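Trainee: Pasting a predicted model and its sequence here:
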Amino acid sequence: MFSLIVGLFLFLGIHSISIIAEDFRNSMAAKSEKGWKAIYSLISVVGIVFIAKGYAALRFEPVVLYVVPYWLKHLTYLLMLPAMILFVAPYLPGKIKQATKHPQLIAVKLWALSHLLVNGMLADVILFGAFLIWAGVDRISISKRKPRVAVRLKADGVNDVIAIILGVVLTGVFVLYLHQLLIGMPLIF
């Protein structure tokens, strides 16, 4: 469990710098944006490695907190489709991004919630619960922060179509192949 907690602390911690220390984040980025992004990325990757190792280790010693009905699996599949579309939408600005404002945070919430619906082990509740709470706190925090200017693609309706196609393809690839490859859990039995 220690590795999972350390990984969550590192990954969500670095992703929370703007929530708890926005001035620090801005000063680091002002000194060297590439340097800040390199440190941010390195800490994120180390966090992911710890999360993966800790989560895998906890799955070998399962602690059941709750059991869910089988049919919720289908709801999870259904929720993951918009999650994947919303996950790519910020990179392809259009009406989806405009309507949702922070589509990637909504995607994280849908991902975490949908996985909590079908996974009742302690490791699952810690992992997905942490991401769900973090996304909620970050969304509240964003509304209180000054928006950052970012160079992005021009908003276009074609981007929505591309985001939807990419989201559908990503969902299909995850269901059929990547989830088993990356997580070790096949989704199609």
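Mentor: Now that the structure is in, tell me what you want to look at.

Trainee: rest of the way, CA atoms for contacts and neighbours
Mentor: Will do.

Trainee: Run through the helices of the chain in chain order.
Mentor: 2-14, 17-20, 22-31, 33-59, 72-88, 95-100, 103-118, 122-142, 157-173, 179-183 (DSSP state H).

Trainee: Let me have those helices in JSON lines, adding distance to residue 149 and mean neighbour count as columns.
Mentor: Below are the helices of the chain laid out as JSON lines (distance: least, C-alpha to C-alpha, whole Å; neighbours: other C-alpha atoms under 10 Å):
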{"stretch": "helix 2-14", "distance to residue 149": "20", "mean neighbour count": "20"}
{"stretch": "helix 17-20", "distance to residue 149": "14", "mean neighbour count": "16"}
{"stretch": "helix 22-31", "distance to residue 149": "12", "mean neighbour count": "13"}
{"stretch": "helix 33-59", "distance to residue 149": "13", "mean neighbour count": "17"}
{"stretch": "helix 72-88", "distance to residue 149": "19", "mean neighbour count": "20"}
{"stretch": "helix 95-100", "distance to residue 149": "15", "mean neighbour count": "16"}
{"stretch": "helix 103-118", "distance to residue 149": "17", "mean neighbour count": "21"}
{"stretch": "helix 122-142", "distance to residue 149": "14", "mean neighbour count": "18"}
{"stretch": "helix 157-173", "distance to residue 149": "20", "mean neighbour count": "17"}
{"stretch": "helix 179-183", "distance to residue 149": "34", "mean neighbour count": "13"}
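
Trainee: Comparison target below:
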Amino acid sequence: MALLVAGLVLFIGVHSIRIVAAPWRAAQIERLGIRAWRGIFALVSILGIVLTVAGYGLARRYPVPIWLPPFGMAHVTGLLTAIAFVMMTAAYVPGNHIKRALGQPFVSGVALWAFAHLLANGTLHAMLLFFVFLVWSLIEVRAGRRRDREGGVVYAPGSVALDAVVVVIGLVAWGIFAFWLHALVIGVRPFG
């Protein structure tokens, strides 16, 4: 469990710098340059992911059950994560209604993904992982909206055609992950 916690501290920590230490972040970017900053950010993020995945894998060997999810919760989680994938996709397709409505669709999608996984997982390590991501993403959504207001950010009007592109790409990505990559990468088949 210590490895999981260390990975979460690194990953969430580096992704929280903009929230808790924006002036320090700006000073480091000025001092190091944007490319060096992004490189360091990427290395720490990757290390955090590796430690989180390794720690989660070790914790799964000796699970500590907290509660038993109700029958069928995997299907609710599947539906919510499909929506989350669409939301995350909306962050990268300019001019869609989802991005305009949410402002922070990627992090909002992460929040929904984490919430969905809390519904379907009742072990201590799973609850820790998904609760940390849920809390962080909700804080980041709020901070991002505040940054947008302060910066006068106005998102482009959406188009139905781009909304359709977002939905199709999001659902295809979700399908690939849910039915193939989840078992390969995570070791769990969400739908049996």
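Mentor: Everything's here; your move. Remember, it's a predicted structure, so these values are computed and weren't measured experimentally.

Trainee: circling back to that earlier point, switch the helices of structure 1 over to TSV; also include distance to residue 65 of structure 1.
Mentor: As requested, those are exported to TSV (distance: least, C-alpha to C-alpha, whole Å):
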stretch	distance to residue 65 of structure 1
helix 2-14	17
helix 17-20	31
helix 22-31	36
helix 33-59	13
helix 72-88	16
helix 95-100	33
helix 103-118	11
helix 122-142	6
helix 157-173	28
helix 179-183	21
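
Trainee: Skip the chain neighbours and tell me the closest residue to residue 114 of structure 2.
Mentor: Spatial nearest neighbour of residue 114 of structure 2, excluding adjacent residues (C-alpha to C-alpha, 6 or more residues apart in numbering): residue 130 at 4.8 Å.

Trainee: Let me know whether that neighbour touches residue 118 as I believe.
Mentor: Yes: Residue 130 of structure 2 lies in contact with residue 118 (C-alpha atoms under 8 Å); the separation is 6.0 Å.

Trainee: Isn't residue 155 of structure 1 up against residue 91?
Mentor: No: between residue 155 of structure 1 and residue 91 there is no contact under C-alpha under 8 Å: 10.0 Å.

Trainee: Find residues that contact each of the two.
Mentor: When C-alpha atoms under 8 Å, 6 or more residues apart in numbering defines a contact, no residue borders residue 155 of structure 1 and residue 91 alike.

Trainee: which residue lines up with the residue nearest to residue 114 of structure 2 in structure 1?
Mentor: Aligned counterpart of residue 130 of structure 2 in structure 1: residue 128 (TM-score structural alignment).

Trainee: Its match contacts residue 114, correct?
Mentor: No: using C-alpha under 8 Å, residue 128 of structure 1 is not in contact with residue 114; the gap is 9.0 Å.

Trainee: if I look at the residue most central in space within structure 2, how far off is residue 3 of structure 2?
Mentor: The centroid of structure 2 falls nearest to residue 110 when counting by C-alpha atoms, centre = their mean (3.3 Å). As judged by C-alpha to C-alpha, to the nearest Å, residue 110 of structure 2 and residue 3 of structure 2 stand 22 Å apart.
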